[in-house]
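> Pasting a predicted model and its sequence here:
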Amino acid sequence: MSYFKLKWFKNTSSIIPTKYHILFWFSYFIFNVIRWGSYFDDYWYSLKSNLVEFPLHIVIVYFNIYYLIPKYILTRKFKRYILFLLLSLFILYSIRTGLNFLLVTKNIWPEAEGSQQAFTFNHIVAVILGELYVVALVSAIKLGFDWIYEKRRAEEFQKIQLRTELDLLKSQIQPHFFFNTLNNLYALTLEKSDVAPEVVLKLSDIMQYILYDVKEPFINLYDEINYIQNYLDLEKLRYGDRVSSKIKITGDIENIKVPPLLFLPFIENCFKHGSKENELIEVEIAFEVLKDNMLKFKVENNFNEFYKSNKKHGIGIKNVKRRLELLFNNKFQLKTTIKKNNYLVSLKIPIQ
């Protein structure tokens, strides 16, 4: 696009296709010819006068919406806008009156009573008001299109921002999880544990799920539960008989979709803060399909009081809360409670 076109179009929010411009002006021209032809009972005169005036209408309208408004209204220079608009209207009045006198009729104001002269106050006001009507009509249409365009663009931008932040948050979960698991694997290798190879295999399966299977914003709940089971198996390899876990499913989950990797941080915390050394780690996980089109997730584990005073926190839970806010706005419920020596997480989310 040339510099001239850039200069004239850079401040417009939307570009209306040319065919709509042509359709609008053609329809408006026909309407005006019929309207004034009927008024004067002289359609030939109406056709000639509109052929003279319509190119001038088009010039002043586009000059206003593509130059004056972007240059002065959008920059809040209202006095200059009024000055240049009035000056443009007076120039147009002079050209229109001259052309009508030379090409159409010597009576420059046939709708007025009696013989009227050009460049009188009443005639100038009447013509300028007529032009202002056209300018205001088309400007309102253009600004309406711009408003719709900007609204849609803002909505799309918000969606892009949301998706970008969600992708970032999801990507943060993966290194967070791998970091913890590799630390565990490192501890097992130091102990020369026989279960270290099995840990590597389980970790490989989980990496395949995260890196290759999780590509959509929502995945089947069934797949996510299988992933959670793999994680529990991984922790059982690490802790051995110290881990007691079970998953309970209530309702039909076949067609339910959930955000990937949403529940894992809560389950990770069961092992990270679950119990003191050499004590049993008990984890109970439940998924329940509720009647109000909600999915309820619960995880309960025996609680280590040391967790209260531990000031070092991971990014997992904070990450999940932010994801929930972005995905579901205020349509989710997250509660955490401590009962005796048990830590309970309850999460309700809308069913997708």
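Nice, thanks for sending it over. All values reported here derive from a predicted model rather than from experimental measurement.
> Going by C-alpha atoms from here, please, whenever you check contacts or count neighbours.
Noted.
> So in the chain, which helix runs the longest?
Counting residues, the longest helix found in the chain (DSSP state H) is helix 121-190.
> right, and the helix or strand after that one?
Going down the chain from helix 121-190, the next helix or strand is helix 196-208, by DSSP states H and E.
> which helices and strands does that next one pack with?
helix 121-190, helix 221-239 (3 or more CA pairs under 8 Å, 6 or more residues apart in numbering; DSSP states H and E).
> Included below, for side-by-side comparison, is a second structure:
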Amino acid sequence: MTALFKQIKTTYIYHWTIWIILIFFKLIMDYSVFGNSFFMMNVKLFIIAIILFYINYYLVLPFIIRQTPKKIIIITVLVIVVYVALMIFFLPPLPKHMLKDFPKNGKMIPFQHGISLYDVFFRIGIFSTIFSTLLFFVDKWIENAKKIKALEFERQSSELKILREQINPHFFFNALNSIYSLSIIKSEETPRVILILSDIMRYVLNNKNGNKNNLNDEISNIKKYIEIQSIRFNTFNNIHYEFYGNFTSYEIEPLLLLTFVENAFKYADLKKGPLDIKIHLEGGLLDFSVRNFYGKKIFEDGKDNKLGIENTKMKLNLLYPGKYKLDIEDNDSEYKVNLKLNLN
């Protein structure tokens, strides 16, 4: 009963809008054709039609659709056969005075003797059955479309949550490798790197609620990661980065850009060439690019690289459909990534 009440509550508004339109249309048509609206007769007619409509809508049709396809066909055929047979059997003869007077003055002569049992079960019944069946399946289609949309949203949310969980451990693993490299050579910068990494970890953990983050905070986090890597590669001076734009006015998915920066440092061979990172923001359009040279290591450990990139692509598809363009170039020694993202 609770489910039935909820269904009635969600559908009654536009159902009754349709009924009101039909009633007024019938009254206007009767008045224009017969010169009389036959108000009381139409009231009775629509009360009967509404009762038959909702008996079919809420009781008969839900019962039928719960059956197997074979039973549905059998029930439908039996109902049609019995209905047509009874309609033919109970079809009343046309009154002689109607045959004599029809048509009169170019107008149709209405049924003047009230509503008979035949009218209730056949004329009004056919209208109510067809009308309620059509509306029932339209409502079911709308309801199923909403369920599919809700399930798709739930699927995307679950998928995005999984992607976030995959990215974060992958990132920390690479960052810890950097600290490990410094600890081996007993670098004096190791405590400082650990402190910076703790700030990055705090940033990541504070953004696990699924919300987008301020772009300026995201850029600051990327700068901290670059600082860690710059300390690690302190013998090289060919790490270049350039950030330009009013980042505080926009939001972005946390760690979305860091994946590309992380991969660039992980596979970069700074002896072969520079590592360049550029982030420009203008009018809500983010232009992000990373370029690095690499050696054989990327082929030996290419699986992790592909996983991070593929996860980022999936996040872009889920969060920014139709609002980004991602180009990746690989010429066997140089790797380029360019992402144009509309943050408006």
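Received the coordinates, thanks. This structure is a prediction, so every number in the text was calculated from the model and none was measured.
> Can you give me the TM-score here?
After superposition, the two chains reach a TM-score of 0.73 (TM-score structural alignment, normalised by the length of structure 2), with 324 aligned residues with a CA RMSD of 4.3 Å.
> re earlier: deepest of the helices and strands packed on helix 196-208 of structure 1, which one?
helix 221-239 (a mean of 18; mean count of other CA atoms under 10 Å).
> what's that one packed up against?
Using 3+ CA pairs under 8 Å, 6+ apart: helix 221-239 of structure 1 touches helix 196-208, strand 243-250.
> which residues of structure 2 does it align to?
Aligning helix 221-239 of structure 1 against structure 2 (TM-score structural alignment) gives residues 215-233.
> just how off-centre is the matching stretch within its chain?
Computed by CA atoms, centre = their mean, to the nearest Å, the separation of stretch 215-233 of structure 2 from the middle of its chain amounts to 35 Å.
> Same question for stretch 309-321 of structure 1.
29 Å.
> cool, stretch 239-250 of structure 1 as well?
Put simply, stretch 239-250 of structure 1 sits 41 Å off its chain's centre (CA atoms, centre = their mean).
> Mind listing residues that contact that stretch?
For stretch 239-250 of structure 1, contacts defined as CA atoms under 8 Å, 6 or more residues apart in numbering pick out 232, 235-236, 278-289.
> thinking again about what came up before, reformat the helices and strands packed on helix 221-239 of structure 1 as JSON lines; add distance to Phe78 of structure 1.
Output for those, formatted as JSON lines (distance: least, CA to CA, whole Å):
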{"stretch": "helix 196-208", "distance to Phe78 of structure 1": "61"}
{"stretch": "strand 243-250", "distance to Phe78 of structure 1": "66"}
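> of all the helices and strands packed on helix 196-208 of structure 1, which lies closest to Ala196 of structure 1?
Closest approach to Ala196 of structure 1 among those is made by helix 121-190 (6.0 Å; CA to CA).
> What is that closest one packed up against?
helix 43-63, helix 78-103, helix 196-208, helix 316-328.
> and that helix, how far from the chain's centre?
Centroid separation between helix 121-190 of structure 1 and its chain, computed with CA atoms, centre = their mean, is 5 Å.
> picking up where we left off before, make TSV from the helices and strands packed on helix 121-190 of structure 1 and add mean neighbour count to it.
Converted to TSV, those look like this (neighbours: other CA atoms under 10 Å):
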stretch	mean neighbour count
helix 43-63	17
helix 78-103	16
helix 196-208	16
helix 316-328	16
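> and the residue lying farthest from the centre of structure 2, how far is that from Ile277 of structure 2?
For structure 2, the largest distance from the centre (CA atoms, centre = their mean) belongs to Lys100, which lies 63.6 Å off. Distance of Lys100 of structure 2 to Ile277 of structure 2, computed by CA to CA, to the nearest Å: 95 Å.
> and if you look at Leu160 of structure 2?
Counting by CA to CA, the separation of Leu160 of structure 2 from Ile277 of structure 2 is 26 Å.
> Repeat that for Glu310 of structure 2.
Look at Glu310 of structure 2 and Ile277 of structure 2: by CA to CA, they are 20 Å apart.
> Same question for Leu343 of structure 2.
Relative to Ile277 of structure 2, Leu343 of structure 2 is positioned 19 Å away (CA to CA).
> Compare the two (neighbour count), which wins?
More crowded of Leu343 of structure 2 and Ile277, by other CA atoms under 10 Å: Ile277, with 20 against 17.
> name the helices or strands packed onto the helix or strand in which the more buried one is found?
Here Ile277 of structure 2 sits within strand 275-282, counting by DSSP H and E. Contact here means 3+ CA pairs under 8 Å, 6+ apart; on that basis strand 275-282 of structure 2 packs against strand 239-244, helix 258-267, strand 285-293.
> Now it on structure 1. Mean distance?
In the superposition with structure 1, the average deviation recorded for strand 275-282 of structure 2 is 2.5 Å (mean CA distance after the TM-score superposition for structure 1).
> what's that strand in contact with?
With contact meaning CA under 8 Å, 6+ apart, strand 275-282 of structure 2 is reached by 238-247, 261, 264-265, 268, 286-293.
> Which among these count as buried?
Buried residues within these, counting neighbours by 16 or more other CA atoms under 10 Å: 239, 247, 261, 264-265, 268, 286-293.
> out of these, what pair is the most spread apart?
Comparing the members of those, the greatest separation, given CA to CA, is between Phe247 and Phe293, at 28.4 Å.
> wait, what's in contact with Val204 of structure 2?
Counting by CA under 8 Å, 6+ apart, Val204 of structure 2 touches Asn168, Pro254, Leu255.
> Please report how far the counterpart of the last one in structure 1 lies from Ser275 of structure 1.
Which is Leu255 of structure 2. Leu255 of structure 2 maps onto Leu261 in structure 1, with residues paired by TM-score structural alignment. Going from Leu261 of structure 1 to Ser275 of structure 1 by CA to CA gives 24 Å.
> repeat for Val345 of structure 1
Separation of Val345 of structure 1 from Ser275 of structure 1 (CA to CA): 16 Å.
> And for Glu216 of structure 1?
In this view, Glu216 of structure 1 and Ser275 of structure 1 are 35 Å apart by CA to CA.
> ditto for Ser49 of structure 1
Ser49 of structure 1 sits 92 Å away from Ser275 of structure 1, going by CA to CA.
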